[in-house]
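> Sharing a model prediction with you, sequence too.
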Amino acid sequence: MTSDLMDLDLLRTFVLAVDLDSFAKAADRVARSQSAVSLQMQRLEEMTGQPLFIKQGRGWHLTAAGEMLLGYAKQLLDINDRAVRALSDTQLEGQVRLGISADFAESELPLVLARFAAVYPQVQITIVIDRQAVLMKQLQSGQLDVIVNMHFHTPADAIPIGQLPLRWIGGPDTRLVPDQPLPLLLFESPCIVRQAGLEALEAAQRSWRIVLTSPSLAGLWAAAQAGLGVTIRTAIGVPPGCKLLPASAGLPALPVMHLFLQQQKQHPSPAVERLTEILQETLREQVQRVRKK
């Protein structure tokens, strides 16, 4: 008869034995004798009420029930290890310096900080909100520990989050006249999003004029809401009063941006690791929501 409660110690030895393909190696890893590990596996079979191993020559392989248990065992052990780590990390101390662009600061940053502070209240967080080029320089100089970044590709040493297409964005009453220059609201140069938009317009032979250049995202949103023109960002963080322009607006397609995290050190501190994990989870959730729209 299957037990209602699984023994995590037995499951951990079971997973080790399968991963190492050896009871003897698993015994060495858990500091037990090989006969003790064999008895543990027999006990696990009694608890599950199923044969888990089939002898094959001098070795063995898993039965169908063993394969099923292996998947669940790894999940249970992962949840257990994460719970233990989370409880022990509540006393984590230190400092984390995070760099994030305004696109994500207003929409995702409050949720990230709330999730982090709820579990790690002793960690001090310093936030820098700026343009990506500035954040990258500060990361390289050691002024920041981790940054949220976007580009046309994900660097090999970065932590990938997802992909988001750039979109044309205007105000609620935006009306575009095809035979007139497109009024643009752009960041100051250099800016990869600005460059991508202008290149797309040039390739489509669509005339344009820059009516406003702003050093801040808030300035672009205000101008768009006022109906001064259109800007270019991803769909994340678009405020009320602005809207994504549909394909029927007749504007050229824009490239897809890669969203990723970059850390300053190869071996970050525990505090940086935990914040990075929460950033990954929160941003991936947002990317999935945006892509479903």
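Arrived safely. Numbering: from 1, shown residues only.
> alpha carbons only for contacts and neighbour counts from here, please
Will do.
> who touches the helix or strand that Ile161 is a member of?
Ile161 belongs to strand 159-165 when elements are defined using DSSP states H and E. Strand 159-165 has contacts (Cα atoms under 8 Å, 6 or more residues apart in numbering) with 154, 234-235, 254-262, 280, 283-284, 287, 291.
> Tell me which residues are up against the helix or strand just after that strand.
The element immediately downstream of strand 159-165 (helix or strand, assigned by DSSP H and E) is strand 167-170. With contact meaning Cα under 8 Å, 6+ apart, strand 167-170 is reached by 224-225, 227, 229-235, 242-245, 251, 254.
> One more pass at 6 Å, please.
The contact list for strand 167-170, computed with Cα atoms under 6 Å, 6 or more residues apart in numbering, reads Ala224, Val230, Thr231, Ile232, Arg233, Thr234, Cys242, Lys243, Leu244, Leu245.
> want to compare, so here's the second one:
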Amino acid sequence: SRALGEFAKRHPRVEVTVRYAHSDSQVRALAAGELDLAVVFEWEGSSGGEVLMHDPTVWVTSTLHRMHEDRPVPIALYSRNGWCRDFAIKSLQQRGLDYRVAYTSDTNGGLTLAVTSGLAIAPISRSNIPPDCRELTAADGFGDIDSSNVVLHRNPLATGEAIDGMENAIRDAFMLTRQVAPAA
């Protein structure tokens, strides 16, 4: 949102359309020429995009609830199958933790709601840990789920001052985020 606000100030006459979706659909839309820029999560190798930030997915719990101490531990997961869901389950299995899927959602907002309500712990990117929540670390018996990066992709056919401006605003916003982020 910081990037969008800065861009709007610098380019008030440019109409921006934002598409909020899963990373895989964003990459497909970019390849189809439907998007000029895409900011996505990637967890394996380099796709040729520009890495804006290392942002691993971690287990998150509410500071007001102690759901991570329950056995089986109640977890919230994305409804659809995908790498995040698979990696989350694998991380629990590797640590020998019994779990039950207590909540599913199609969105990160839904996972956040499950955590803040004390219904479950959830896999959330470190940069998106909500207020009154905390990361579950190795000291808690958990740890990082994956080693994700936030990556900027640009359609090679997309040109122009406005696109350059948005690309720079995104880059600047992530640079600021990295400067103010707490050390992991």
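That came through fine. As the structure is a computational prediction, the values presented were derived from the model and not from experiment.
> whereabouts in the second structure does the strand holding Ile161 of the first structure align?
Mapped onto the second structure using TM-score structural alignment, strand 159-165 of the first structure covers residues 50-56.
> tell me which residues of the matching stretch are tucked away?
Neighbour-count burial for stretch 50-56 of the second structure flags Val51, Leu52, Met53, His54, Asp55, Pro56 (criterion: 16 or more other Cα atoms under 10 Å).
> next one: that stretch to chain centre, how far?
Centroid separation for stretch 50-56 of the second structure versus its chain: 10 Å, with Cα atoms, centre = their mean, to the nearest Å.
> Can you find the partner of Asn155 of the second structure in the first structure?
Checking TM-score structural alignment: Asn155 of the second structure goes with Gln264.
> residues of the helix ranked longest in the second structure that come out buried?
Ranked by residue count and defined by DSSP state H, the top helix of the second structure is helix 161-180. By neighbour count on 16+ other Cα under 10 Å, the buried set for helix 161-180 of the second structure is Ala162, Ile163, Gly165, Met166, Glu167, Ala169, Ile170, Arg171, Asp172, Ala173, Phe174, Arg178.
> Now do the counterpart of Ala181 of the second structure in the first structure: how many residues are near it, please.
Structural alignment (TM-score structural alignment) places Ala181 of the second structure against Val290 in the first structure. Number of residues near Val290 of the first structure (other Cα atoms under 10 Å) recorded here: 15.
> average offset between the longest helix of the second structure and the first structure?
With mean Cα distance after the TM-score superposition for the first structure, helix 161-180 of the second structure departs from the first structure by a mean of 1.5 Å once superposed.
> what about stretch 130-141 of the second structure, distance to the chain center?
With Cα atoms, centre = their mean, you get 16 Å for stretch 130-141 of the second structure.
> Show the end-to-end separation of that stretch, please.
21 Å (Cα to Cα, to the nearest Å).
> With stretch 187-196 of the first structure instead?
Terminal residues of stretch 187-196 of the first structure lie 12 Å apart, using Cα to Cα.
> what's the spacing between it and its chain's center?
Distance of stretch 187-196 of the first structure from the chain centroid (Cα atoms, centre = their mean) equals 24 Å.
> Other residues contacting it?
With contacts defined as Cα under 6 Å, 6+ apart, stretch 187-196 of the first structure is touched by Thr213, Ser214, Pro215.
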